[in-house]
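Trainee: sequence unavailable; structure follows:
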């Protein structure tokens, strides 16, 4: 989180160069920057004259947007961290609003990250500059908050603020039907032309262990994954594993956990998330990487452990039959889910053995992966880039 005066000296944001901005992209965290960059790149291929400014990161800049502010230093999670840096985040929020009020882009496209983006949309409406508040700035939203899982009433708030919504799961169109909000399925960014899945299936590849990208999740999930792999070695002593980490800090955490398992650290290689991994099977947390693995056709299972109170709260508020997105999309257990106490080392080791040696499971995984790709592929009308162009040019 930025505390360095050199970082904060970026306030106020610079004026855009050249002509008026057609669309300002607001992508406040890393995955949003990546997904938005692919959308902008596709939009500019269709319409090279489109003037795009961005509050995002290096990916949006590389895609052809004029980067007004690097938002990645501000991409923090957790209530404590937000409170700790409240004054800096408030300055950031106010500066974004001020920039939009001053330079009046034709449209603003928010990307995911509802904690920031819906507050911005509400503040702009209070100023009366958005089309739904009587002004002329259209508000677009790409990658919806998961209102189908929790905070369902939020969809009505969005309908009162946003002009159009581009969703990445086809069932989300139906989710917003009762709100009157124009909602379009634009395909999933993992199937975009210029996206490479970070995993591929290879029967001779390593076992892949994916305990998540947040320290709390890793602390609870990585130990049982490592123990499960240790159990697997009793039955298949030539097995090797790879465990992907998202940052140097998380690598250090994984090294600390792995050091508790003796010689096992010689059989589990820690690799950065920039590496494309060939995997024969996977144990994965329920996050984004589980969908990557499903689309790659890698047999496996979901492992999920959280604080007991968090789990009880989740059971009360979440209204979904599965926690893995591939399972939700297919209405069946593409990846069996082992949650809380059900995630035991021996049970997970047996799942891995089945993934490695059961030919019918491997074949079924491949078939379901193909079905998943069909569900998530962009519609004939075009993907996110076409959607952006259409809604900016109105």
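Mentor: Everything's here; your move. In this text the structure is predicted, and so the values were computed from the model without any measurement.
Trainee: could you use CA atoms for every contact and neighbour count after this?
Mentor: OK.
Trainee: where do the strands sit along the stretch 151-300 of the chain?
Mentor: 164-167, 182-185, 199-210, 241-245, 268-272, 277-284, 300-304 (DSSP state E, counting those that start in this stretch).
Trainee: JSON lines for those strands, including mean neighbour count and distance to residue 28?
Mentor: Shown next, in JSON lines, are those (neighbours: other C-alpha atoms under 10 Å; distance: least, C-alpha to C-alpha, whole Å):
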{"stretch": "strand 164-167", "mean neighbour count": "24", "distance to residue 28": "17"}
{"stretch": "strand 182-185", "mean neighbour count": "20", "distance to residue 28": "22"}
{"stretch": "strand 199-210", "mean neighbour count": "21", "distance to residue 28": "24"}
{"stretch": "strand 241-245", "mean neighbour count": "24", "distance to residue 28": "21"}
{"stretch": "strand 268-272", "mean neighbour count": "17", "distance to residue 28": "22"}
{"stretch": "strand 277-284", "mean neighbour count": "26", "distance to residue 28": "26"}
{"stretch": "strand 300-304", "mean neighbour count": "27", "distance to residue 28": "27"}
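Trainee: can you list those in a markdown table and add distance to residue 235?
Mentor: Shown next, in a markdown table, are the strands of the stretch 151-300 of the chain (distance: least, C-alpha to C-alpha, whole Å):
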| stretch | distance to residue 235 |
| --- | --- |
| strand 164-167 | 44 |
| strand 182-185 | 45 |
| strand 199-210 | 14 |
| strand 241-245 | 15 |
| strand 268-272 | 16 |
| strand 277-284 | 15 |
| strand 300-304 | 17 |
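Trainee: of the ones you listed, which is nearest residue 18?
Mentor: Among the strands of the stretch 151-300 of the chain, the nearest to residue 18 by C-alpha to C-alpha is strand 164-167 (27.3 Å).
Trainee: check the offset of that closest one from the chain's centre.
Mentor: The chain centre lies 16 Å from the centre of strand 164-167; the measure is C-alpha atoms, centre = their mean, to the nearest Å.
Trainee: adding another structure so you can compare the two:
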């Protein structure tokens, strides 16, 4: 892990935008926003704390945030001192190099706290300073901790949301909230998965080590049971980093009957699949938009789950299910995520034509809901802060 002391200075003295993206999906979505921005303003000087996608998109990457991707309260608590040091380093960097705009991407545990400290130090527009604070991909206040919307309204100059219903979540505040379209509906975006009745079974255990260690074993066990009945099938399991690949290899070795049956593939490769078992993350929406039938598998730290049960008051976990307000993907959560149940889901996806036609219909509904507005997407939205007097 890169030490916080290695937070680098910008390559150029004048910084238009500092992007802070703290996990793999945030890195990917921020990179799409950046490419869109640079199409509009090729000369923008954008610095980032993020990952490889932001760097490839043209950002001056001053710090690799990907090792700091965690999920849940328990995991974050164990690494509190690391996050505190990172938080303080970001604040000090902003004060020293004074970007015109700071654009936070998702990751509210760190990002909202950094925004609050910058506000307290009176360097932001909302606190009498000159730095604009933008936020792309809102914390899910419609899921839990709804009171955060008032804090966000106090700290932020603007919020770009990727689900249209999120605008209403902030209607009782004065926060300038705009639906900028979902990045998966951008013209230059190609879904990394496509439905193919002759394809592999797709396994998506997530992009973070904690969930992978809990979700992948039950997926592999379900696949073992399935192959007892349909031995001709093959599976593809997706990883997002070399660290995740190593972990998946270790977990797969505990299932010797799957030798030669499961391909580990990078998330940079396109997958053809007939059905999917997926965690509740970003890739599950890709699969839903592609019309792939499947099911959600969700296992997290028990303490985090119990805490969530007390605080979260929505009927679904999968984002496609939430958007559609119906079960496109059946959800197997914690103890209900058992190999036999998941095997039966896979069998139904393979043998039941209604599952395929239902997934296709749900995909069409999602596309209609998530398409970007005519006035422009995330790049245009970010450019408006650069242009602000």
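Mentor: Cool, got the structure. On a predicted model such as this, the values are computed, not experimentally measured, just so you know.
Trainee: how alike are these chains, TM-score-wise?
Mentor: Once superposed, the chains reach a TM-score of 0.91 (TM-score structural alignment, normalised by the length of the second structure), with 387 aligned residues with a C-alpha RMSD of 2.4 Å.
Trainee: and the strands of the stretch 151-300 of the first structure: which comes nearest residue 381 of the first structure?
Mentor: Closest to residue 381 of the first structure of the strands of the stretch 151-300 of the first structure is strand 182-185 (C-alpha to C-alpha; 9.9 Å).
Trainee: so what's the residue count around the aligned partner of residue 54 of the second structure in the first structure?
Mentor: Alignment note (TM-score structural alignment): residue 54 of the second structure maps to residue 60 of the first structure. Neighbourhood size, residue 60 of the first structure [other C-alpha atoms under 10 Å]: 28.
Trainee: likewise the one 4 residues further on?
Mentor: For residue 64 of the first structure, the count of nearby residues is 18 (other C-alpha under 10 Å).
Trainee: then residue 227 of the second structure?
Mentor: Counted with other C-alpha under 10 Å, residue 227 of the second structure comes out at 16.
Trainee: before we move on, what about residue 352 of the second structure?
Mentor: Residues lying near residue 352 of the second structure (other C-alpha under 10 Å) number 11.
Trainee: corresponding residue for it in the first structure?
Mentor: By TM-score structural alignment, residue 352 of the second structure lines up with residue 358.
Trainee: ok, now residue 177 of the second structure?
Mentor: Here residue 177 of the second structure is matched to residue 183 in the first structure, going by TM-score structural alignment.
Trainee: check residue 34 of the second structure too.
Mentor: Superposed on the first structure with TM-score structural alignment, residue 34 of the second structure falls opposite residue 40.
Trainee: still on that earlier bit, contact partners for the match of residue 177 of the second structure?
Mentor: Shown in contact with residue 183 of the first structure (C-alpha atoms under 8 Å, 6 or more residues apart in numbering): 164, 165, 166, 167, 173, 176.
Trainee: out of those, who's nearest residue 374 of the first structure?
Mentor: Distances from residue 374 of the first structure to these, taken by C-alpha to C-alpha, are shortest for residue 167, at 15.7 Å.
Trainee: the closest one contacts residue 173, correct?
Mentor: Yes - using C-alpha atoms under 8 Å, residue 167 of the first structure is in contact with residue 173, at 7.3 Å.
Trainee: quick check: neighbours shared by these two?
Mentor: Common neighbours of residue 167 of the first structure and residue 173 (criterion: C-alpha under 8 Å, 6+ apart): 183, 184, 185.
Trainee: closest one of those residues to residue 342 of the first structure?
Mentor: If you rank these by distance to residue 342 of the first structure using C-alpha to C-alpha, residue 185 comes first, at 35.4 Å.
Trainee: in the first structure, which helix is the longest?
Mentor: Criterion DSSP state H: the longest helix present in the first structure is helix 215-235.
Trainee: residue 369 of the first structure pairs with which position in the second structure?
Mentor: Alignment note (TM-score structural alignment): residue 369 of the first structure maps to residue 363 of the second structure.
Trainee: and if you look at residue 128 of the first structure?
Mentor: In the second structure, residue 128 of the first structure lines up with residue 122, judged by TM-score structural alignment.
Trainee: contacting residues for that match?
Mentor: 128, 129.
Trainee: ok so it is a strand residue?
Mentor: No - counting by DSSP: H, G, I helix; E, B strand; the rest coil, residue 122 of the second structure falls outside a strand, being coil.
Trainee: I'd like to know how far it sits from residue 57 of the second structure.
Mentor: Note on residue 122 of the second structure: its distance to residue 57 of the second structure, by C-alpha to C-alpha, to the nearest Å, is 31 Å.
Trainee: ok, whatever residue of the first structure lines up with residue 146 of the second structure - contacts?
Mentor: Taking TM-score structural alignment, the alignment pairs residue 146 of the second structure with residue 152 from the first structure. Residue 152 of the first structure makes contact with no residue under the criterion C-alpha under 8 Å, 6+ apart.
Trainee: let's see that with 10 Å instead.
Mentor: Counting by C-alpha atoms under 10 Å, 6 or more residues apart in numbering, residue 152 of the first structure touches 145, 146, 175, 176, 317, 318, 319.
Trainee: cool, residue 57 of the first structure as well?
Mentor: Counting by C-alpha under 10 Å, 6+ apart, residue 57 of the first structure has contacts 26-34, 36-37, 65, 67-73.
Trainee: and if you look at residue 342 of the second structure?
Mentor: 218-219, 221-223, 225-226, 277, 294-297, 330-332, 336, 348.
Trainee: measure the counterpart of it in the first structure to residue 290 of the first structure for me?
Mentor: Using TM-score structural alignment, the partner of residue 342 of the second structure in the first structure is residue 348. Relative to residue 290 of the first structure, residue 348 of the first structure is positioned 16 Å away (C-alpha to C-alpha).
Trainee: swap in residue 345 of the first structure?
Mentor: From residue 345 of the first structure to residue 290 of the first structure the distance is 19 Å (C-alpha to C-alpha).
Trainee: so those two - more neighbours on which side?
Mentor: With other C-alpha under 10 Å as the criterion, residue 345 of the first structure and residue 290 differ in neighbour count, and residue 290 comes out ahead with 24 against 19.
Trainee: what is the equivalent residue in the second structure for that one?
Mentor: By TM-score structural alignment, residue 290 of the first structure lines up with residue 284.
Trainee: coming back round to it: out of the shared contacts of residue 167 and residue 173 of the first structure, which is nearest to residue 328 of the first structure?
Mentor: Nearest to residue 328 of the first structure among these is residue 185, at 16.5 Å by C-alpha to C-alpha.
Trainee: once you drop chain neighbours, what's closest to the closest one?
Mentor: Nearest residue to residue 185 of the first structure, sequence neighbours excluded (C-alpha to C-alpha, 6 or more residues apart in numbering): residue 167, at 4.9 Å.
Trainee: hang on, isn't that neighbour packed against residue 140?
Mentor: No - counting by C-alpha atoms under 10 Å, residue 167 of the first structure does not reach residue 140; the two are 11.0 Å apart.
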